[in-house]
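In: Just a sequence and a predicted model for now, questions to come.
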Amino acid sequence: MCDDSEVFRFGLRTVLRSAPDLVLVAEAPDSSRALALADEHVPHVALVGHDTPGNGALQLVRELSTGGVKVILLSETGTRADLVAALTAGACGFYVRSVSPARLVEAVRAVVRGETRLDEHLLNNLDEPTVPATGERPTPETRLTARQQAVAALVAQGLTNSEIAASLHLSQATVKGHITVVLRRLGLRDRTQLAIHVNRGRPGGRPPPRVGPAPPMTV
């Protein structure tokens, strides 16, 4: 896990050690130390604070997920823009820091199984289109709602329609409809082109590998 707050890390340490199937292998106060420890211990999951010092939390998410580590990002307040950015960076989970211990432990288990887990409270506020800053020219992306952007980010991670539906609490028909709209607005032909489009800014241009569970789960 990685967070600059010693108090918050202590809380996470206590929560993780209460779960008999989870093993805490390392903790770091900044992104550079986190990457070094990830190389050394190769954990299944990394818990990353949104305000991580160093190169920044999103860059840390990109680098960890590209290396095969499943990342859950923990945000101070949590906005729909933060959630979409986290998914686009490759995060498999996104929660506000006030998430309950039981829900966080279950999220760790779920992402190791290959699932994506998101803060349910944030999912209710994803249907408004992104508003560009004053003076900025609208782009195809800003004409997408935050939910459509979230769907696109999950497509880029290699999730199926049923997995996306479960993650965003939608029907598969709704997911399919969102993908159709996204493809049309971005001028893309299929979900492969969509994945390439979303992953263009990722290191190596590839989505994070989806690895299966290997007990015990290391964090």
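Out: The structure has been received and is ready for your questions.
In: hey, let's count contacts and neighbours off CA atoms from now on
Out: Noted.
In: The residue most central in space within the chain - nearest residue in space that isn't next to it in sequence?
Out: The C-alpha lying nearest the average C-alpha coordinate of the chain belongs to residue 91 (Cα atoms, centre = their mean; 2.1 Å). Nearest-residue entry for residue 91: residue 71, 5.0 Å, with adjacent residues in sequence omitted and distances by Cα to Cα, 6 or more residues apart in numbering.
In: Tell me the helices and strands packed up against the helix or strand hosting the one you found.
Out: Under the criterion of DSSP states H and E, residue 71 resides in strand 70-75. Under the contact criterion of 3 or more Cα pairs under 8 Å, 6 or more residues apart in numbering; DSSP states H and E, the helices and strands touching strand 70-75 comprise strand 45-49, helix 57-66, strand 93-96, helix 101-112.
In: Take this one as well and set it beside the first:
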Amino acid sequence: MKNILLVEDQGIVRQGLKMMIEQDKTLNVSAEAENGLQAINQMQSHAIDVIIMDIRMPEMNGLEATRIIKKQWPLVKILILTTFNDDEYALQALKEGANGFLLKTSQGEKLIQSIHSCLKGGMSLQDEVAAKVVPKLLSHQKDPQQIPPLTERELSITQLVGKGRTNKEIAGELHLSIGTVKNHLTQILQKLELRDRTQLAIYAVKNDIA
């Protein structure tokens, strides 16, 4: 059973999301919050696997909360769920470490799929958002002088991360153990001075590695 923290300032929306999510018997909404500050407090008293985070909320917005939570609890997955189809919001959310960006117009099935994708190490982007965000990422030309040297194996893994593959999928494609993939990822993140695989995925796209 995976524990979910719902961060949404509208009670009716939280209630609907809770009912929707818990239709999947492997997911449990174990905590709720009305804003970013409450979310941080809930993290201190609950073991959370995935946070469903709105952006515009009183006291502390979702982007600021994502930044703080990812710094203190880097392993927790954060899926942004918002009404705002704004590419700048999406770019900022990914920069702060979010593992996905969905719109509230999504179907319940898409939300459940995205939660499971995040849990497996994937990154979910709403199609309409990806259509605007990916070209912006691609518009940044790579500078070979600024890219630390990666081995051929590390480049292959980085490329697959950029394509949204999970550790298990990478291991299968490259005929490696999952443990070996994790070790390579640790080395890659250290070399590139990146925080997590979401930042690595963005790095891969921006530098034409994916």
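Out: On my side now, so go ahead. Bear in mind the structure is a predicted one, so any value in this text is a computation, not a measurement.
In: before we move on, the earlier item: aligned to the residue nearest to residue 91 of structure 1, what sits in structure 2?
Out: Pairing criterion TM-score structural alignment: the partner of residue 71 of structure 1 within structure 2 is identified as residue 78.
In: How many neighbouring residues does that match have?
Out: Residues contacting residue 78 of structure 2 under the criterion other Cα atoms under 10 Å number 28.
In: That one and residue 66 touch, don't they?
Out: Yes - with contact taken as Cα atoms under 8 Å, residue 78 of structure 2 and residue 66 are classed as touching, separated by 7.2 Å.
In: Can you work out which residues contact both of the two?
Out: Counting by Cα atoms under 8 Å, 6 or more residues apart in numbering, the common neighbours of residue 78 of structure 2 and residue 66 are 97, 98.
In: Give me the three-state assignment for residue 140 of structure 2.
Out: Here residue 140 of structure 2 is recorded as coil under DSSP: H, G, I helix; E, B strand; the rest coil.
In: Surely it and residue 206 touch.
Out: Yes - between residue 140 of structure 2 and residue 206 a contact is recorded at 5.9 Å, counting by Cα under 8 Å.
In: what about these two, which has more around it?
Out: More crowded of residue 140 of structure 2 and residue 206, by other Cα under 10 Å: residue 206, with 20 against 12.
In: ok, that one - contacts?
Out: Residue 206 of structure 2 makes contact with 137, 138, 139, 140, 141, 142, according to Cα under 8 Å, 6+ apart.
In: okay if I get these as JSON lines plus distance to residue 198 of structure 2?
Out: Listed next are the contacts of residue 206 of structure 2 as JSON lines, based on distance: Cα to Cα, whole Å:
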{"residue": "137", "distance to residue 198 of structure 2": "13"}
{"residue": "138", "distance to residue 198 of structure 2": "16"}
{"residue": "139", "distance to residue 198 of structure 2": "19"}
{"residue": "140", "distance to residue 198 of structure 2": "17"}
{"residue": "141", "distance to residue 198 of structure 2": "19"}
{"residue": "142", "distance to residue 198 of structure 2": "18"}
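In: Before I go, just wanted to say thanks for your time.
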